[in-house]
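*Asks:* The sequence and its predicted three-dimensional model are supplied below.
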Amino acid sequence: MTVGTRPRTQRAHPRTQATGAASAALRPVLESPRRPARVLAAFPSGIYLEVRAELEPHVIAVVTGEAVRLPNAVVLGDRLPMVEVGDEASVGDGAVELGTLSLRAHRWWDPAPPLGPVDPVRLARSLPALAGLCDRSPRRPGLEGNGAAALLAEGCAEASLLRSITAAEQLVGLGPGLTPSGDDVLAGLLVALRHLGAAAGAGRAVWLADWLAAAVTFDARSRTTPISATLLHCAARGEASGEVLAVLRALAGRQSLEPALYRLLQLGHTSGADLAWGLRIGLSAVLDLGGPDLGGGGR
C-alpha cells in the first residue's frame, strides 16, 4: 500500500501594521511601484534598507525616536523588527515591508526647510562663534589636517570651480565607516552653501552648491558606501538631519548656537565634527562670496 503525504506549507507570520513619520524626501520612493530591497545594516535604533532602484534616496533608514532623524528616515514609534543584514524587504506602494512589519507614513516632515531672510551682520558674527566652539571641542574631525579639505575651503572662498571640484572629488568616500569623513564634510558644505547662501542673498554660493552637488553625486554610488551616497544626494538638495538644521537655524540667529552645535558634535565617532567642519567651510564661503554686505574677507 502506498501512503500519500501532503506537502508541507510555510505558514506566513501575520504582519504588524504600523505608521510612522517620514521625510518628504522619501515620497518618490515610497509612492512608486513596489520594489525589492535588502537590509544593509541593523542596529537597535535603526535599520538601513537598500532599494533596488535608480531613484534617490535609494537607501531608507527605518529608525526609532531615539535615533538621529536623517533626511532619508521613517521614524517608527515602536520597536524595530528583528532582522539581519541581507534579509529581504520591499519598498513602494506607500509602504515599507520589513520582516513582520508593514510600515506606512501617516505624516511627513520637510528635511530642507528654508531659513528665510538672514541679517547679513548676524550671519557674519556667527562665523567666529562657530569657529571658536569647534576649535575648543574635544570632538575632532576625522580628516583634520587633510590637504584636500584645506583646498576645498580655499576653492569655495574664491568660487573656483576647478579647485573646489578637484578637492571635492578627492574627499568623496575618504575615510572609514558607514559615512566616511570626507562625505560628511561635503554634506555639511553643500547644505550650508544652499541654505545660508539663499537666506543671505549670496547667489554665487548657491551657484557653487549646484556645481559641487553635480560633481559629488555623479558617481557617488561607485565611490562610497550606499548609505553615504544617499546622504550626499540628500545634501545636494539641501536636505539634512535635525541636528544639522538646528545649527543652521542657530547661525541665522533663530536659536542658541552652543547647545545646537554640542548635539551635532556628539553624532557618531567623527561624523558630527566632520559635518560641523563642512558647515564652517560653507558659512565662510557664503560670507566671502556675498560681497561687502556680508563682511566677506578678513577671516
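*Replies:* On my side now, so go ahead.

*Asks:* going forward, measure contacts between C-alpha atoms and count neighbours the same way
*Replies:* Fine.

*Asks:* Tell me if R140 really is in a helix.
*Replies:* No. Counting by DSSP: H, G, I helix; E, B strand; the rest coil, R140 falls outside a helix, being coil.

*Asks:* quick one: what helix or strand has the most centrally placed residue in the chain in it?
*Replies:* The centroid of the chain falls nearest to L231 when counting by Cα atoms, centre = their mean (3.9 Å). Assigned by DSSP states H and E, L231 falls within helix 226-236.

*Asks:* Could you check what's spatially nearest to T217, not counting adjacent residues?
*Replies:* Take T217 and drop its neighbours on the chain: the residue closest to it by Cα to Cα, 6 or more residues apart in numbering is H233, 6.0 Å away.

*Asks:* hang on, the earlier thing: just name whatever secondary elements the helix or strand following the helix holding L231 is in contact with.
*Replies:* Where DSSP H and E defines the elements, the next helix or strand beyond helix 226-236 is helix 242-251. Under the contact criterion of 3 or more Cα pairs under 8 Å, 6 or more residues apart in numbering; DSSP states H and E, helix 242-251 touches helix 120-136, helix 181-200, helix 257-265.

*Asks:* Pull the residues that contact helix 242-251.
*Replies:* Residues outside helix 242-251 that contact it (Cα atoms under 8 Å, 6 or more residues apart in numbering): 68-70, 111-112, 115, 122-123, 126-127, 188, 192, 195-196, 255-257, 260-261, 263-264, 275.

*Asks:* Comparison target below:
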Amino acid sequence: MEARALLAGPGAARALRAGGTGRLVVALGAGGYLRLGADGWVLLTGPRTALGPLSLLVAGLGSEPARADVRDARVGPQALVVGSRRIDLSGLRVAGVDAWPSPAPGGGEALAAAAAAAPRPPASLLVGLRALERADLPRAVRVLAGRGEGLTPAGDDVLAGYAGWAAAAGDPVDLSALAAGRSSPIGLAYLRCAERGELPAAAAAVIAAALDGDREAVARRARVLRRWGSSSGSAMLWGLAAAAGAPIR
C-alpha cells in the first residue's frame, strides 16, 4: 500500500510548498524529522499521532524503523519521496490556526495553578524564566536558547510557549531572530511557528481554556500537554505561564 499524507501542520505545509531536496535527520520509529532546503522541517509520523505545527500525518508508513542516514528526500507536485518511500500528497489537508477568544479574567491564575502542578523547572532555566517574566527578552533568549534536555532543548520549548501566548494575546514577539544560532535547528523551527500562533494542538487547547478563564479545563488540558515529547510539554507550559504573568515559584 502506498503511503498517503492525510494532514499537515502549517509549518510542515510551508516546507512542502517550498519544495526542494533534503534528508531525514532524526529517525523516530517509522518516521522522523525531515529537513528540506535550508530551514524547512517536517515531522513524518503516523495518522493517530498528536498534531504539531511541523507534523505530517501519514497513513501507511509501516512499522520498519526509519534510518537517519537517508539523504535522498525530495518534494514534487504530488508526492514526497524519502529514500525508496513515496508519500502521496494529492489528498493532503492543512490544519488551520483557530481564532483566539478575547481574554477573560482568571486566565493567568489558572495557568499558574497548572504550571505549579507540573515538574519544577531545573535551576538552569529559572534565570531565563525570570527574565521572561520581566519581559527582558534579549537576556531570556541568551539564557534559554539551546539549553536543557530533549530533542528540542527545554529552553527552546520555553521560548515557544512564551511566543505562542504572546501571539494568542495579540501582542506577538520576535524571538527567533535573537535565537538564531543559539537554538537547535528543530527548536528554532518550532519557535518560528509559535510566533505565528502555530502550536501543538495540546498547547493551543491550554491557551484557549486560559483565555476563557476556565480553571478546570486548563488543568485538564495541561496534563495532556505535559505528555507532548519527553520534556517539551512541561517546558512549553512554563513559557505560557511566564507570558501570562503567572510566575512559577
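*Replies:* Structure received. On a predicted model such as this, the values are computed, not experimentally measured, just so you know.

*Asks:* Superpose the two chains and report the TM-score.
*Replies:* With the length set by TM-score structural alignment, normalised by the length of the second structure, the two chains reach a TM-score of 0.85; 241 aligned residues with a Cα RMSD of 2.5 Å.

*Asks:* what do we get in the second structure for the residue nearest to the centre of the first structure?
*Replies:* Counting by TM-score structural alignment, L231 of the first structure corresponds to Y190 in the second structure.

*Asks:* Same check on T64 of the first structure?
*Replies:* Aligned partner of T64 of the first structure by TM-score structural alignment: G46.

*Asks:* Check R280 of the first structure too.
*Replies:* Per TM-score structural alignment, R280 of the first structure is aligned with A241.

*Asks:* and its match, how many neighbours?
*Replies:* Around A241 of the second structure there are 31 other residues, counting by other Cα atoms under 10 Å.

*Asks:* Buried ones among the contacts of helix 242-251 of the first structure?
*Replies:* Buried by 16 or more other Cα atoms under 10 Å: 68-70, 111-112, 115, 123, 126-127, 188, 192, 195-196, 257, 260-261, 264, 275, out of the contacts of helix 242-251 of the first structure.

*Asks:* Contacts for the helix holding L231 of the first structure next, please.
*Replies:* Outside helix 226-236 of the first structure, the residues that touch it by Cα under 8 Å, 6+ apart are 25, 48, 50, 56-59, 71-72, 178-180, 183, 186-188, 190-191, 209-210, 213-214, 216-217, 220-221, 240.

*Asks:* Which of those fall within strands?
*Replies:* Using DSSP state E, the subset of the contacts of helix 226-236 of the first structure located in strands is Y48, E50, V59.

*Asks:* Those into TSV, with extra columns for distance to A21 of the first structure and neighbour count?
*Replies:* Putting these into TSV (distance: Cα to Cα, whole Å; neighbours: other Cα atoms under 10 Å) gives the following:
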residue	distance to A21 of the first structure	neighbour count
Y48	16	22
E50	19	24
V59	16	27
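
*Asks:* Longest strand in the second structure, by number of residues?
*Replies:* strand 20-28.

*Asks:* mean shift of it relative to the first structure?
*Replies:* Following superposition, strand 20-28 of the second structure is found to deviate from the first structure by 1.3 Å on average (mean Cα distance after the TM-score superposition for the first structure).

*Asks:* Ok, stretch 123-130 of the second structure next?
*Replies:* Counting by mean Cα distance after the TM-score superposition for the first structure, stretch 123-130 of the second structure comes out at 3.3 Å.

*Asks:* what do we get in the second structure for P117 of the first structure?
*Replies:* Alignment note (TM-score structural alignment): P117 of the first structure maps to S102 of the second structure.
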